[in-house]
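In: Okay, here's the prediction I keep looking at, along with the sequence it came from:
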Amino acid sequence: MPLKKVIKYLGKETELNYRIVSQGFITIEPRKTFVFCGHLKDELTKEPIISATIQSDDSAVISDSLGYFKIKTIDRKLTIRHLGYKTTIIETDFFNSDGCSTIYLDQQDERLSEVVIMNLLTKGINKKSDGSYLIDFSNFGILPGLLETDALQTVQALPGVQSINETVSNINIRGGSNDQNLLLWDGIKMYQSGHFFGLISIYNPFMTPYTRLIKNGSQVDYTDGVSGTIEMGTARDLNDEFTGSLGLNFISAYGFADIPLGRRSSLQVAARNSISNLVKTPTYNSYADRIISGTDLQSNLQYQKGADIEFDFYDASLRWLWEINDKNRLRISFMNVRNEFDFKEDFVSDATQNFRSSTLFQNSLSLGLHYKRNWSNSFTSELQAYVTDYGLEAKNQDRIKDQLFMQENHVLETGLKFNGFYTMKNGLKLLTGYQFTQTQITDFDFVDDPIYRLKVREIISTHGLYGQLHLESQNNSAQINIGFRFNYIDKLDTYRLEPRVSYNQKLFKHFTFEILGEMKHQVTSQVINFQSDFLGIEKRRWQLANNSDIPLIKSRQASAGLHYVKKGWLVSGETYIKDVTGITAQSQGFQNQYEFVKSIGSYNAYGIDFLIRKEWEKFNTWLSYSNMENHYRFAFSERSFPNNLEIYNAITFGSSFKWNKLKLSAGFTWHSGKPTTLPIIREEIVNGQVNYEPANSSVLDEYFRTDLSAHYQMNLSEHVKADLSFSIWNISGHRNNINKYYYINDSGTLQEVNKYGLNTTPNFSFRLSF
């Protein structure tokens, strides 16, 4: 080897330093070890910087909660990195010989818009200047009734967002149905959202530290979701130390680990599994009763001996992050989810003991890749690709008809997106990009007697080109995003140009005014062919637009808001109007005279969302009110009538208290009844059919629920913490009627069926973090 390579090799393999003084002369001396300490602070705010990476050739540490670090090294250079700050290289000569030095880091310009409202309801819920809501679960407070940081339960606490049947699989954003929401996890579009068929989110709270809600004015690189977008994501920071947790509640057991893989890579893994195969807790029983309420299975359990039901679920997720170098970063995300239901019947027929089992399986398998490169201080690119596979399979063994009925609904989607971000010298920011999505949906039905088999497979590809400008005034008092998205849908041979806009203006010192608007479309929707499909538990199936009986769904919406923030007070008001066309009667779940009618229509929703909040040092309280009118337009005898999802008035009150490591929260939810259609009194049946009044001309009883949550954290040792959480859903046990429908039974009389929400449901969890 050449002499210089020999010297370098010996320097690495020994505890000595070798230095060539001149030709033929080399000095050799013991290697010196240096110990440096410092405090990292933000150059602008002077606040300490937490969890920054301080790295040399032979060692690495992270800064603590005060921004302090101490490192032992033989190197004479330190590299300091933190997401949101410019990478800084410090020569060791900079450090004081007799004490710790203070190092100020410059903020790195990010494309996240400015926060205009902090702690909207509780700590960690913030409103951005682009009109979106960002929920940071790594720095979260507490909400009534929530045991853990469930992303899809949390967004329902925000004004204008509800679930008309108490499930995370039926979230209604300003009067829209759940299939009109775009659900993203690490950029992957998801077609399944809930465990226990909607009562628990499938997104592991320890793998999902942030959630973003967009009700209007979305960025141009988002497609689908004509009612809104819920975007969930994994952690974006590398972790230099192993962390993990194990936990147990009345529904499931779970584990999480964040594993460093060298200095530039980390792996996060998480898994949950229901514990119903070991013990049936009161929480499990309450959930099970709620799911089968109002279905044929409920009557079977009541009138058949030997009938039993079983629910089970699991999920597993993974995120690998690799910081290739200062300019390149790669992220790979994976999720596997499964729900299982088994209805068992043990009966005697012709003096023979018989056993039959009807099953329902719901699963999702998703894989995504995200690559980011910083080409220069002014240009950054992002490449994203994903594949998601959703399946719903049911096997119904009807012992009365002696018939086997099988149903399947599968969605296979691949997506590719490329974004370019360019920052100009005058402060303008430009986003341009291209997106390709291909969606394949397969439907399968089979009956064994008489034999019937139908399998339909459809595919649609969508291309999108888009551009958006972001402008800010010199004093940051005004910000505007304005852009256009051009779409081509191949199967429908349709072109669409969709504008998007968000404008935020600070008025005086404490007021903020905003205007949001957008046009969107989507090619997928959920329909209900029969209420008994898929055992009546998850009866919706995904279908593609075909320009005939299922058209392209299109939306237009606009909103304006005014917000006042001062000394812990927040007063916020927003008004909006939304028009959605291309919906089908089958997608709305009618259970009246239009249950089996196929028709294409639209709906128009408008209303206001109002919020008032007061924040003290340890106590926080809020009150929100929403008013909405939401009407269908179909070619029925009633040209316009109330939407199935119209909640005319809704009020939510909540409060939270924090003292040391104890958090408490309590509150109530009230809203007017859901529209329903009743039979005409004393003329309930005409010509063998239910004789209904005009569609949705009546309402169910008012909904009322009171909830409570408590959380306490304690240190068991220097590196081990324990978290205890307790919640009660519907403390008063109020019997909330969330649906009502009628049918004519075998004896020819009218039968009323009511579906009720969760009764008093306690839950408890214990978690160890290390």
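Out: Sure, I can see it.

In: going forward, measure contacts between C-alpha atoms and count neighbours the same way
Out: Noted.

In: just the strands in the stretch 451-600 of the chain please.
Out: With DSSP state E, counting those that start in this stretch as the criterion, the stretch 451-600 of the chain has strands at 451-472, 478-489, 494-507, 511-522, 524-527, 541-544, 553-566, 569-584, 600-615.

In: May I see the ones you listed organised as a markdown table, with distance to Phe69 and mean neighbour count added?
Out: As requested, those are arranged in a markdown table below (distance: least, Cα to Cα, whole Å; neighbours: other Cα atoms under 10 Å):
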| stretch | distance to Phe69 | mean neighbour count |
| --- | --- | --- |
| strand 451-472 | 36 | 16 |
| strand 478-489 | 37 | 20 |
| strand 494-507 | 39 | 19 |
| strand 511-522 | 39 | 22 |
| strand 524-527 | 52 | 22 |
| strand 541-544 | 53 | 22 |
| strand 553-566 | 36 | 20 |
| strand 569-584 | 37 | 20 |
| strand 600-615 | 34 | 20 |
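
In: ok, and here's another one to check against it:
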Amino acid sequence: MKYIKLISVLIAGLICQIKLASGQSDYRYLNIEVKSVLGPIKSAELHFFKLQKTFHARDGKISVNVPSDFYIIGISAPKYKSKEIYVQLLRDTTMQVVLQSIDGSFVIEEVDVAGRNSNKVKTFQSDIETMDASSVERLPSLLGEKDIIRAIQLLPGITANVEGSSEMNVRGGSPDQNLILMDGVPLYNSSHLFGMYSSFNPLIVSGATVYKGAFPSSYGGKLSSVIDVKTRDPRLDKVAGDIDLGITSVKGTLDIPLIDGKSSIMIAGRRTFYDLLSKTFSQGESELVNFYSANLSWKFRPDPKNNFGLNIFAEGDYMGLKEHDWGSRISEVKKSQKAGSLSWTRIISEKMTNSALLWFSNYAADLTEEKRIPNSLSYRYQFQAPIRDIGFKNTLSWQVDTGWNIIGGIEYGYHSFEAGKFHGDEDGENFNHLSYRRLIAHELSTFFSGKWKSGPLQLEAGLRNNFYRTDRETYISLEPRLNGYYGVSEETALKWGYARMTQPVHRLMNSGLGMPLDIFMSSSEFTAPQQAHIFSIGMAKNYYLGRDLYTFSGDAFYKKMNKIISFSDGYDTRSVIYNANGGAFRADNILDALTIGEGKSLGVEIMAEKKTGSLNGWLSYTWSKTDNRYDDLNEGHWFSALQDRRHVLNLFANINITRRWHFSLTYMFLSGQPVNIPAYIFPSMEIGADNGVVISDTHYMYGYEGRNSSRMKDFHKVDINTGIKYTMGNAKGQVNIGLYNALNRRNASFYYLGKTQEDKSPVVKSVSMFPLMPSISFRLQF
């Protein structure tokens, strides 16, 4: 309730600002050239929705004199894919718009300044990857879900934590070292149902930018990556809807204009069917899993210089096992996340822009285990680990001149952690235990960067100063950032970078058996922020082969990490929970179950991409090596980290068979993941009936050669997908049919110690969780 009151006050204040921001309109010239990769498109038409006027280009060029305002312009031409561009017309402007032919692959979304050579690699950056919604739409899906996070996992240097998971390892980092943003708001939980789905509704995602190193100074708080996901703006011109029905979930959106050309809202939702199917077919025992997510987006552009936005996001997960044959047994995990943001972007002048963002988030994980059986032990255990944040960020950008740009800002975050509340009853006796005290933290960061350009050379230097304070400890971290770019030619470029990163919030991940549960905890007087130094260098080259554009790039990186955190041997989140009530492992609090260490990772990434033509896609290869060392693990020696995938190969290919029908394929190879299994097994010695020593046929001893000294089998997977577009009156849609793991390869998800069927002797066995799985989904846009 207090968040709602705060948002209400801010909205009232912004309305006052809006009234002050209104001004007089005047006229500006807009010159647009419409072209393809082959040259000007002579038959192009431009429709200004706000003016309700259509203009015809002459030899691909058009010049109009219209009022200074914000415009949505629809551009179309025979044999070319139509598109919309958004223009804030503040001064006389000249632009180029590139359309893709119907039988081509990627629609080039950027609007370029006239005179730019399309073969230049001016935008190449060695540590940054981008993924747009049109690329994701062509990828094969898992159970009908086309997920942008799973698409990102096909890029070099990035792998899934485990098969089918949206959790990621980036350049040797663990999943807890990734900063996941939705429209600038950090998310503590970015996945659903054991990681099978990400938190992002595919229907509202416009694209994502992934920073793998050399981070801009405006980002901080994590060591390995920043994944900045942007949702699309609501449509301003008309009411529109989008529905997607798959075999496991349904999702939809609705866009409603409020003020023509100025304000609109978008409502979106998503839900799975798993629990409904389980209830239908279960008898006596039921495994229930489901999740939902909801988004509300409001945009308001009162004039060309002001842009306001309100975004609200809520999601929830439920995973449970219920038995009711005799008495009742219940094990369940509930996760919920709520977030909201209020943004204001103000164009102060032609050279200066200010962006302000106010946000809040509330994440909670709740584990419950209950047993109620007559004449037997009865109990209810409940563990909760909530975290609440309120934050503010303001960024000022100043384009001093054509070769000099300055960005500066401030960011504040208030964090409330409750890392372990364990309470319930046992045989009628209530108990209440706190695994770690409630902790309040204040985080204040200032950042500054300058970008200088002269000819083919471009340098960017920045500094982020992070001040993190709890009631008992204060940490101050200086984080320098340096990026360099040199255009060797119009087709070839070099890029290098360095960044120092710190991470004050830790995520303890459950690697044990039973229900999955993660715990977030703050740095304190016992646990300092994690640190990393990241170095990278890369190059890229563009060239045409006939009419097709190809891009080749290569990167090398080295990352040194300090003060990273892991559970000690014998502990995980469950052992922490049950330490107060007769658990197998006892720890007075969470801190006693942790160990501090260091890590290092180095690697090389290579990527080849074909961007145009009816056949398009990319091929990427990554070689990397990641090691960790902890004082309390492996006798203090270095060992291979769980995320050490030595070789990773990804292939994505898409072919547009006709203007309505496309076919795509992905192939993924990952070398075996390190795993800690016995190197040898032998029977134990026991005292027999005559007090003699005998060899046991039921008890065994296990020997290890070192932590993570073994590796799982190599991973191979092929996914295929075909999409067919259709029209239904004024509506349009698409049917997608796919096969996940089309070759039905039994890739190992995890190993365990089992027994042979012959003599019941122990043996290491593997479990494969994702066989060949067909999927189908129906999408309708109106």
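Out: All right, it came through fine. These numbers were taken from a predicted model, which means no experiment stands behind them.

In: Could you get me the TM-score between them?
Out: After superposition, the two chains reach a TM-score (TM-score structural alignment, normalised by the length of structure 1) of 0.79; 664 aligned residues with a Cα RMSD of 3.7 Å.

In: Redo the strands of the stretch 451-600 of structure 1 as a markdown table? Include distance to Asp64 of structure 1.
Out: Below are these laid out as a markdown table (distance: least, Cα to Cα, whole Å):
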| stretch | distance to Asp64 of structure 1 |
| --- | --- |
| strand 451-472 | 34 |
| strand 478-489 | 35 |
| strand 494-507 | 35 |
| strand 511-522 | 35 |
| strand 524-527 | 47 |
| strand 541-544 | 48 |
| strand 553-566 | 32 |
| strand 569-584 | 32 |
| strand 600-615 | 28 |
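
In: Compare the ones you listed and give me the one nearest His631 of structure 1.
Out: Nearest of these to His631 of structure 1, taken as Cα to Cα: strand 600-615 at 5.4 Å.

In: Can you list the helices and strands that the closest one packs against?
Out: Where contact means 3 or more Cα pairs under 8 Å, 6 or more residues apart in numbering; DSSP states H and E, strand 600-615 of structure 1 is packed against strand 569-584, strand 619-633.

In: what would those look like in a markdown table with distance to Thr352 of structure 1?
Out: Listed next are those as a markdown table, based on distance: least, Cα to Cα, whole Å:
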| stretch | distance to Thr352 of structure 1 |
| --- | --- |
| strand 569-584 | 47 |
| strand 619-633 | 53 |
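
In: now for these, which one comes closest to Gln153 of structure 1?
Out: Among these, strand 619-633 comes nearest to Gln153 of structure 1, with 16.4 Å by Cα to Cα.

In: can you give me the angle that closest one makes with strand 569-584?
Out: 30 degrees (axes from the mean of the first three to the mean of the last three Cα atoms, to 10 degrees).

In: Off-centre distance for strand 619-633 of structure 1?
Out: Its chain's C-alpha centre and that of strand 619-633 of structure 1 lie 21 Å apart, by Cα atoms, centre = their mean, to the nearest Å.

In: show me the contacts for the alignment partner in structure 1 of Asp132 of structure 2.
Out: The alignment partner of Asp132 of structure 2 in structure 1, by TM-score structural alignment, is Asp136. For Asp136 of structure 1, the contact set (Cα atoms under 8 Å, 6 or more residues apart in numbering) comprises Gly124, Ile125, Pro209, Tyr210, Thr211.

In: Just the ones of these in strands?
Out: Ile125, Tyr210, Thr211 (DSSP state E).

In: secondary structure element for His47 of structure 2?
Out: Assessed by DSSP states H and E, His47 of structure 2 sits inside strand 45-48.

In: Next SSE downstream of that strand?
Out: If you walk from strand 45-48 of structure 2 toward the C-terminus, the next helix or strand you reach (DSSP H and E) is strand 53-56.

In: now Ser249 of structure 2, nearest residue through space, not along the chain?
Out: For Ser249 of structure 2, the nearest residue in space outside its immediate sequence neighbours is Thr272; the separation is 4.0 Å by Cα to Cα, 6 or more residues apart in numbering.

In: if I look at the equivalent of the one you found over in structure 1, how far off is Asn249 of structure 1?
Out: Counting by TM-score structural alignment, Thr272 of structure 2 corresponds to Ser274 in structure 1. Using Cα to Cα, to the nearest Å, Ser274 of structure 1 is found at 9 Å from Asn249 of structure 1.

In: before we move on, what about Ser177 of structure 1?
Out: When Cα to Cα is the yardstick, Ser177 of structure 1 and Asn249 of structure 1 sit 31 Å from each other.

In: check contacts around the counterpart of Ser445 of structure 2 in structure 1.
Out: Under the alignment (TM-score structural alignment), Ser445 of structure 2 maps onto Gly464 of structure 1. Gly464 of structure 1 sits next to Tyr434, Gln435, Phe436, Arg485, Phe486, Asn487, Tyr488 when contact means Cα under 8 Å, 6+ apart.

In: To which residue of structure 2 is Phe313 of structure 1 aligned?
Out: Match for Phe313 of structure 1 (TM-score structural alignment): Phe291.

In: Let me know the secondary structure of that match.
Out: Secondary structure of Phe291 of structure 2, reduced to three states by DSSP: H, G, I helix; E, B strand; the rest coil: strand.

In: likewise Lys19 of structure 2?
Out: With three-state DSSP as the basis, the three-state label of Lys19 of structure 2 is helix.

In: contacting residues around stretch 468-488 of structure 2?
Out: Counting by Cα under 8 Å, 6+ apart, residues outside stretch 468-488 of structure 2 touching it are 121-122, 125, 214-217, 439-444, 456-467, 493-502, 504, 524-525, 528-529.

In: now stretch 607-620 of structure 1
Out: Stretch 607-620 of structure 1 has contacts (Cα under 8 Å, 6+ apart) with 120-122, 159-160, 568-577, 621-629, 655-659.

In: quick revisit: of the ones in strands among the contacts of Asp136 of structure 1, just say which sits nearest to Gly262 of structure 1.
Out: When those are compared for distance to Gly262 of structure 1 (Cα to Cα), Tyr210 comes out closest, at 25.2 Å.

In: any idea which residue sits dead centre in structure 1?
Out: Among the residues of structure 1, the smallest C-alpha distance to the mean C-alpha position (Cα atoms, centre = their mean) belongs to Met232, namely 4.4 Å.
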